[in-house]
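Engineer: Next one to model:
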Amino acid sequence: MKYSGIDLHSNNSVVTVTDEADQVVAEKRLPNDLPKILAFLSPWQMELAGVVVESTFNWYWLVDGLQDAGFKVHLANTTAIKKYDGLKHSGDETDARYLAQLLRLGILPTGTVLPPQHRAVRDLARKRMQLVRSRSSHILAVENITARQFGTRITSNQVKRLDGDTIDEMHLPDEVALAVRANVAVITTLSSQIELVEKRLHEKVAPNPDYALLTTVPGIGQTLATVILLEVGSIERFPSVGNFASYARCVDSQRMSNGKKKGEGNTKNGNSYMSWAFIEAATFAMRYCADAKRFYERKKTRTNAVLARKALAHKLARACFHILKERKPFDVTRCFA
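Structural biologist: Okay, the predicted model is just below:
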């Protein structure tokens, strides 16, 4: 049996093939060219137990290409892999061999390879978040300008309604007015693109019955339901509600010894987009759901506002797991019992 590890970089990859004794059978640095990598691995394809690829920013083309060629591919969860700190030498070759060794030992932390079409829609939802953040920065810039010029700050909704005439009515100095016009032009463009993206996302996720179920949860509207649905993929990949909550970064990360906290574990191991979604859901739930508000206030009296909000986000994450698993609408008595 043979094992392969690929240390993937932006423009090249180190491909290693090892045997049962962790001895290198073949190893070479290759350009990020799929036919060349397939040609290098092809002599051992029938013997390979699997090919391990790092989950770097650019893994799509390689994993999809290897799978289409008939290879069994494992996507390594790089945030959960930690090499021995006392190693005297480390490099791309040793990294590739280490991935193959973890596969041979059966202790390789892996991530889920979602279907390409699902990834495309999920990445579109992430693009929407990027556009919204960019628009917010320009809105804040205009708010700050007005605060400097007039001593009062206009609201974000007022900024979105600004046009050439309203800017003229503000009687700003020429240079300041030009700066505001530049921000407003970018805001207008971003708003139109966000609208297009949201329309396409709604077309893709609205037919899914799980989307309607998620919107029954307090604090979760169309945008958050879209993010959660696309980031989760298949709920079946989570064996328990605890695994789901951990993936959403809604649980503590700490190291304990003799009943005392000795430090924190890997806080980045999980999905940052789901973490954001459930914190946002908790914020909205406190406003519009009396039971959620009572739960939050009860927790806040024992801890503080930040931990209470995280506790509410944890509750909502657990509720979403059961909703997606059981295909039943939200039950407020079960969630906040």
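Engineer: use CA for all of it now, contacts and neighbours both
Structural biologist: OK.
Engineer: elements contacting the helix ranked longest in the chain?
Structural biologist: Once the chain is assigned using DSSP state H, the helix that runs over the most residues is helix 116-150. Of the remaining helices and strands, those touching helix 116-150 by 3 or more CA pairs under 8 Å, 6 or more residues apart in numbering; DSSP states H and E are helix 156-160, helix 174-205, helix 222-232.
Engineer: now the helices for this protein?
Structural biologist: Under the criterion DSSP H, the chain contains helices at 34-41, 60-68, 92-105, 116-150, 156-160, 164-169, 174-205, 209-214, 222-232, 241-247, 272-288, 290-302, 305-326, 332-335.
Engineer: Format those helices as JSON lines; extra columns: mean neighbour count and distance to Gly86.
Structural biologist: Output for those, formatted as JSON lines (neighbours: other CA atoms under 10 Å; distance: least, CA to CA, whole Å):
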{"stretch": "helix 34-41", "mean neighbour count": "15", "distance to Gly86": "32"}
{"stretch": "helix 60-68", "mean neighbour count": "16", "distance to Gly86": "31"}
{"stretch": "helix 92-105", "mean neighbour count": "21", "distance to Gly86": "14"}
{"stretch": "helix 116-150", "mean neighbour count": "16", "distance to Gly86": "38"}
{"stretch": "helix 156-160", "mean neighbour count": "13", "distance to Gly86": "52"}
{"stretch": "helix 164-169", "mean neighbour count": "11", "distance to Gly86": "62"}
{"stretch": "helix 174-205", "mean neighbour count": "16", "distance to Gly86": "48"}
{"stretch": "helix 209-214", "mean neighbour count": "19", "distance to Gly86": "47"}
{"stretch": "helix 222-232", "mean neighbour count": "21", "distance to Gly86": "36"}
{"stretch": "helix 241-247", "mean neighbour count": "19", "distance to Gly86": "29"}
{"stretch": "helix 272-288", "mean neighbour count": "20", "distance to Gly86": "30"}
{"stretch": "helix 290-302", "mean neighbour count": "16", "distance to Gly86": "42"}
{"stretch": "helix 305-326", "mean neighbour count": "21", "distance to Gly86": "36"}
{"stretch": "helix 332-335", "mean neighbour count": "12", "distance to Gly86": "47"}
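Engineer: Please provide the structure for the following sequence as well, for comparison with the first:
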Amino acid sequence: MTYLGIDLHTRNMTICAVSSNGKKIGEWKLTNQTDQLDALIREISGPTKAVVEATSSWYWLADWAESRDIELVLAHAKMLKAIAYAKVKTDSVDAHRLAQLLAADLIPAAHMVMGTRRELRELLRARLRMVWRRCKVQDSLYNLFFKYNVPIPKYPFRDLNRLEEHLSRHLPPASSLEASLQIDQFRLLEAQVYRIEKQIDGFRSEFPNYDRISQVPGIGKVSSWSILAEIGDISRFKSDKNFVSYCRLVPGAADSGGKRRHKSRNKDGNKYLKVAFSQAAIGAVSFYPPVRQFYNKIRRRSGKHVAWTVVAKELARIVYFMLSRNEPYKGFKGKETPKDTYLNWPHSVSPRSLRGRDRADPSQPDAI
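Structural biologist: Okay, here's the model as predicted:
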């Protein structure tokens, strides 16, 4: 067996090969082209196993390895740094260290998402980025309201045409032009979010657990898809504690010398699961009395910020046990909380205001 340590960058990579006993066989510096990798594999010959750090550019390499039946291990970058610190750090040193750790079976592996689940995950993350940009546009428009003391209509973003007319009557010409451009951006982002959502709906038949976890209070379409895409195989979590920790819903700890310190806002884990369960907690507290009672109990004792996180943690535990035990939803903290049947996408804009929103694609329907 030949073990390959790959130090991958955006345009090139350094590859080091070692034998089963850790002896260095060779080292190559290649550009990120599959034909060069194919030539290298033919030169090495024999069974091969490779490792690469979990950076933002590993997707294409994983697809290449899968198509060539080469086992590729994805190394957890933060944990790898903890066990393989080196004073001298170069591409050659990193690649050689990765190969040696792989040969010794000491690589801290990260979860590798492939195939349909990875495509769904990318779509959901792209949708979230679009929503964040849309929120920034909303903030810019609200700043114009406040700057010129313009009366804010009720639900201003429900009808963008009416909002544009309202601002043009109350703002000076320069700011009115700015507002019109911001509203055009809002229309474009709404159209892009809509297109992503239509694409996401096509994955439903491939994820049978979707209908099950969508019965949990506060978990709608977006949250259901995000949770399924980000979790992957639920069996990789040994317990519900491991799962809620991965969701960033429990604080870290730095206990030493008899002193206990909590580390809130710890970045270990999956930020997208934290967003999904935090949003689900807001919906559950808002519309389900048993969840609201539990939230109020925690809030009186520990404050609202802790209470929101505790509710999100309980929802995550419910999802974990439903998936790991293959069980239906049974209730929240022993109390029945039947799910609202309205499970539509949470749109903030009237479909009528989006007519002509994507002039490049006139085939899009007006209704969302």
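Engineer: right, so of the helices and strands packed on helix 116-150 of structure 1, which gets closest to Leu8 of structure 1?
Structural biologist: Minimum separation from Leu8 of structure 1 across these (CA to CA) falls at helix 222-232, 23.7 Å.
Engineer: how much does the closest one stray from structure 2?
Structural biologist: On superposition with structure 2, the average gap between helix 222-232 of structure 1 and its aligned counterparts reaches 1.1 Å (mean CA distance after the TM-score superposition for structure 1).
Engineer: One more: stretch 137-144 of structure 1?
Structural biologist: Relative to structure 2, stretch 137-144 of structure 1 is 1.0 Å off (mean CA distance after the TM-score superposition for structure 1).
Engineer: when you compare where the longest helix of structure 1 runs with where helix 272-288 runs, what's the angle?
Structural biologist: Between the direction of helix 116-150 of structure 1 and that of helix 272-288, the angle (axes from the mean of the first three to the mean of the last three CA atoms, to 10 degrees) works out to 60 degrees.
Engineer: Would you convert the helices and strands packed on helix 116-150 of structure 1 into TSV that also reports distance to Asp33 of structure 1?
Structural biologist: TSV is the format used below for these (distance: least, CA to CA, whole Å):
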stretch	distance to Asp33 of structure 1
helix 156-160	46
helix 174-205	32
helix 222-232	29
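Engineer: To Val14 of structure 1, which of these lies closest?
Structural biologist: Within these, the stretch nearest Val14 of structure 1 is helix 222-232; the backing value is 29.9 Å (CA to CA).
Engineer: tell me which strands and helices that closest one is in contact with?
Structural biologist: helix 116-150, helix 174-205, helix 209-214, helix 272-288.
Engineer: now the longest helix of structure 1, how far from the centre of its chain.
Structural biologist: From the chain centre to the centre of helix 116-150 of structure 1 is a distance of 17 Å (CA atoms, centre = their mean, to the nearest Å).
Engineer: most remote residue from structure 1's center?
Structural biologist: When distances to the mean C-alpha position of structure 1 are computed (CA atoms, centre = their mean), the maximum falls on His171, with 44.0 Å.
Engineer: hmm, back to that, any chance of the helices of structure 1 in TSV, plus distance to Glu27 of structure 1?
Structural biologist: TSV is the format used below for these (distance: least, CA to CA, whole Å):
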stretch	distance to Glu27 of structure 1
helix 34-41	9
helix 60-68	17
helix 92-105	8
helix 116-150	29
helix 156-160	56
helix 164-169	62
helix 174-205	43
helix 209-214	46
helix 222-232	35
helix 241-247	35
helix 272-288	35
helix 290-302	56
helix 305-326	43
helix 332-335	53
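Engineer: Can you check which of these gets nearest to Val53 of structure 1?
Structural biologist: If we rank those by CA to CA, the stretch that ends up nearest is helix 60-68, at 7.2 Å.
Engineer: now the angle between helix 34-41 and the closest one, please.
Structural biologist: Using the same axes, to 10 degrees: helix 60-68 of structure 1 against helix 34-41 is 50 degrees.
Engineer: Give the aligned range of helix 60-68 of structure 1 in structure 2.
Structural biologist: Residues 59-67 of structure 2 are where helix 60-68 of structure 1 aligns, taking TM-score structural alignment as the criterion.
Engineer: For the spatially most central residue of structure 1, give me its contacts.
Structural biologist: Among the residues of structure 1, the smallest C-alpha distance to the mean C-alpha position (CA atoms, centre = their mean) belongs to Tyr273, namely 3.9 Å. Contacts were defined as CA atoms under 8 Å, 6 or more residues apart in numbering; by that measure Tyr273 of structure 1 touches 227, 231, 248.
Engineer: Same check on Lys2 of structure 1?
Structural biologist: Applying CA under 8 Å, 6+ apart to Lys2 of structure 1 gives the contacts 17-20, 44, 47-50.
Engineer: Out of these, who's the most crowded?
Structural biologist: When the contacts of Lys2 of structure 1 are compared by neighbour count (other CA atoms under 10 Å), Val17 ends up highest, at 24 neighbours.
Engineer: Help me confirm that that residue comes into contact with Glu27.
Structural biologist: Yes. With contact defined as CA atoms under 8 Å, Val17 of structure 1 reaches Glu27; the gap is 6.3 Å.
Engineer: Next, show the common contact partners of these two.
Structural biologist: Both Val17 of structure 1 and Glu27 lack any common contact, where contact means CA under 8 Å, 6+ apart.
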